[in-house]
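Participant: Quick one, structure for this:
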Amino acid sequence: MKPQLSVIVIVHDMRREAPRTLFSLSPGYQQGVAAEDYEVVVIENGSTDPLPAKEVERIAPSFRYHRHETSSSSPVDAVNLGVEMARGECVAVCVDGARILTPGILQHMLAAFRAFPNPFVYTLGWHLGEEVQNLSIKSGYDQAAEDRLLDSVDWRANGYALFSVAALALSCREGWFSALAESNCFALCKSEFVRLGGFDPHFQAPGGGLVNLDFFALACAAPELTPVLLLGEGTFHQFHGGVATNVAMAEHPWEKFHQEYVRLRGKTYAPPSFSPEYLGRLSPEARRFLPSKT
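Facilitator: Predicted structure coming up:
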């Protein structure tokens, strides 16, 4: 029997971070879904220190591992390959395998596919720590500090506890009703991903540059798709030396990313304007990120 949903996880030299992410996709952690409802396809993207395949595949029978040999520092080809390998009619894409998921993401993604005829489901993102890691890195935040932080909350038993030790990503700074320009965990029908052209392989900047923003805008503008933001769920970025997330703001590669975007699209980048539907519920831990009353 085919799974309803295929979750594509892209990893690159994430021996420390990926096991936590994959645990957060395990049937024992995810709530309201059965193991046979979904599969997880892990694409190891050109890593010099890859995960052991057996370590991934023993998490659950529905976990698959594929090593993608490439010299590219962009995840674009890996994402497209993962979707091609997917057995489910719907695909969820986790572009950055260093992000831990909350326990209700898969349940609510599947609920969105039942509630809407053709949804584009997306989530907000957080950084572990008191502030975004582009800032906390200046105060000494690193992997050791993050390990201590994660040890301070029983997130494996209650993934929503992660909200208490995290800060909203800059792309989501307004909280639950932010107007987003990208999502690091989104889902849609596999056929729609293909129809939209997938991730444009010409985006070859490190980390993919603005390819995630490019696809997000494309999906939100597609008249056939209904954007659906999941309330109360999200992903939490672990410190792993990310090309854009783990550098000081003064060193952020936005300008190089934008130059590639302009060259490929012939225009400056502008975030999409759209009105999403909302689905989900806010746990007590998640309510601290409601917009402030003025």
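Participant: rest of the way, CA atoms for contacts and neighbours
Facilitator: Noted.
Participant: show me where the stretch 1-150 of the chain has strands.
Facilitator: In the stretch 1-150 of the chain, the strands defined using DSSP state E, counting those that start in this stretch lie at 5-11, 38-45, 63-68, 90-94, 99-101, 119-128.
Participant: give me the element the closest residue to Gly280 other than its chain neighbours is part of.
Facilitator: Once flanking residues are discounted, Gly280 sits nearest to Leu231: 4.7 Å by Cα to Cα, 6 or more residues apart in numbering. Using DSSP states H and E, Leu231 falls within strand 226-237.
Participant: Report all helices and strands that that strand contacts.
Facilitator: Applying 3 or more Cα pairs under 8 Å, 6 or more residues apart in numbering; DSSP states H and E, we find strand 226-237 packed against strand 99-101, helix 105-115, strand 119-128, helix 211-221, strand 277-280.
Participant: Next, the second sequence, to be compared with the first:
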Amino acid sequence: MSRPALSIVVIGFDMARELPRTVTSLLPPYQRGVAPDEVEIIVVDNGSTQPLRRELFPAEADVRVLRVDEGGVSPCRAINQGVALARAEHVALMIDGARMVSPGMIRAALDAAALHSRAFVATLGFHLGPKVQQVSVEEGYTREVEDRLLADIGWPQGDGYRLFEICALGESYAMGVLVPPTETTFFVMRKAMFQAIGGYDERFVQLGGGLASFDFFRRAVEAAGDGFIMLVGEGTFHQLHYGATTQAGGVRREVDPGVSLGDLYGREYESIVGQPYRRVDHMPLLVGRITHPSVPRLFFATAG
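Facilitator: From the prediction side, this is the model:
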């Protein structure tokens, strides 16, 4: 078996509806400019109630399913175990397996990764629907509404860039690419670099990993230096699955009297890192193109 150009690790928990769409979006022919043997996908089932079956995904594709039963409610251990299995020099991570991607994502990310020996290539994340889902679910947005939106744009057979017509910027990306985000929903970097900076910190054990992705993003940007790259014109699109931070209320919902989920996340972060969270201020190199008329409005959100 030839060595792939990219190993994509996809983390899932109780996502039997969403993961097949995610995997479809990561494979040719939906993905443009890559051959089938250039991509391997490692789907890590982080203790789903009903174990994921390999049969959910195309038989001809290079897809493996790894079951992790001891990961707890945080995906960090599942992430590190998935990356350890990667055969490619470069790895990509989707910490949330409910995210589909735009059709040029892999080609654009690989080309960007070739620009720097320490490249850390990150992307913006969007939510399907009219608003971020923690808000839209309180206004009538459902999985059935989402299914109709996808059918209306002919996904996946039609132009995948039409996903930009039915989405909203996620909260972590509300300022577009003109301000560094707090995390990323899809990144590409060398596997050796991922491991050299310690991977995901498994001390983050809160629901959904807490601020583990914020912590990893900060460390990756610091390690990359001038190799920090943000893609323009490609993104991920979150399907509704009522996740830890995307159900009604998001991180603002109370989990104890007077204590929000965000409060718990912040406390855990400070106890592990030794200081409160602060946004990175290192500006990225922007790489990409205008792939859809909505791209300027979404990616350059702070421009007016």
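Participant: picking up where we left off before, so how far does the strand holding Leu231 of the first structure sit from its counterpart in the second structure?
Facilitator: Comparison of strand 226-237 of the first structure with the second structure after fitting gives an average deviation of 0.5 Å (mean Cα distance after the TM-score superposition for the first structure).
Participant: What is the neighbour count of the residue mapped onto Asn80 of the first structure from the second structure?
Facilitator: Matched to the second structure by TM-score structural alignment, Asn80 of the first structure sits across from Asn80. Number of residues near Asn80 of the second structure (other Cα atoms under 10 Å) recorded here: 18.
Participant: Tell me how far the most centrally placed residue in the second structure lies from Thr123 of the second structure.
Facilitator: With distances taken as Cα atoms, centre = their mean, Thr185 lies nearest the centre of the second structure, 2.4 Å away. For Thr185 of the second structure, the distance to Thr123 of the second structure equals 7 Å [Cα to Cα, to the nearest Å].
Participant: overlap in contacts of these two?
Facilitator: Residues touching both Thr185 of the second structure and Thr123 (Cα atoms under 8 Å, 6 or more residues apart in numbering): Thr236.
Participant: Make sure Arg67 of the second structure is actually in contact with Thr49.
Facilitator: No: if you go by Cα atoms under 8 Å, Arg67 of the second structure and Thr49 don't touch, sitting 11.4 Å apart.
Participant: okay, the two: which has more neighbours?
Facilitator: Using other Cα under 10 Å, the more surrounded residue of Arg67 of the second structure and Thr49 is Arg67, with 19 against 10.
Participant: Nearest residue to that one in space, ignoring adjacent ones along the chain?
Facilitator: Nearest to Arg67 of the second structure is Asp45, by Cα to Cα, 6+ apart, at 4.8 Å.
Participant: cool, Tyr242 of the second structure as well?
Facilitator: In space, and not counting its chain neighbours, Tyr242 of the second structure is closest to Ala248: 7.8 Å by Cα to Cα, 6+ apart.
Participant: Aligned against the first structure, show me the partner of the one you found.
Facilitator: Per TM-score structural alignment, Ala248 of the second structure is aligned with Val247.
Participant: how many neighbours does its match have?
Facilitator: Count around Val247 of the first structure with other Cα under 10 Å applied: 18.
Participant: And the helices in the stretch 151-300 of the second structure?
Facilitator: For the stretch 151-300 of the second structure, the helices defined by DSSP state H, counting those that start in this stretch cover 191-196, 212-224, 261-273, 295-299.
Participant: of all those, which gets the most neighbours per residue?
Facilitator: Mean neighbour count, computed with mean count of other Cα atoms under 10 Å, is highest for helix 212-224 among the helices of the stretch 151-300 of the second structure, reaching a mean of 21.
Participant: Quick one: list the elements packing against that helix.
Facilitator: strand 120-128.
Participant: what's the strand it packs on packed up against?
Facilitator: Contacts defined by 3+ Cα pairs under 8 Å, 6+ apart place strand 120-128 of the second structure against helix 105-113, strand 167-169, strand 187-190, helix 212-224, strand 228-238.
Participant: picking up where we left off before, my guess is the residue nearest to Tyr242 of the second structure meets Gln134, correct?
Facilitator: Yes: between Ala248 of the second structure and Gln134 a contact is recorded at 4.4 Å, counting by Cα under 8 Å.
Participant: Now list whatever residues contact both of the two.
Facilitator: Common contacts of Ala248 of the second structure and Gln134 (Cα under 8 Å, 6+ apart): none found.
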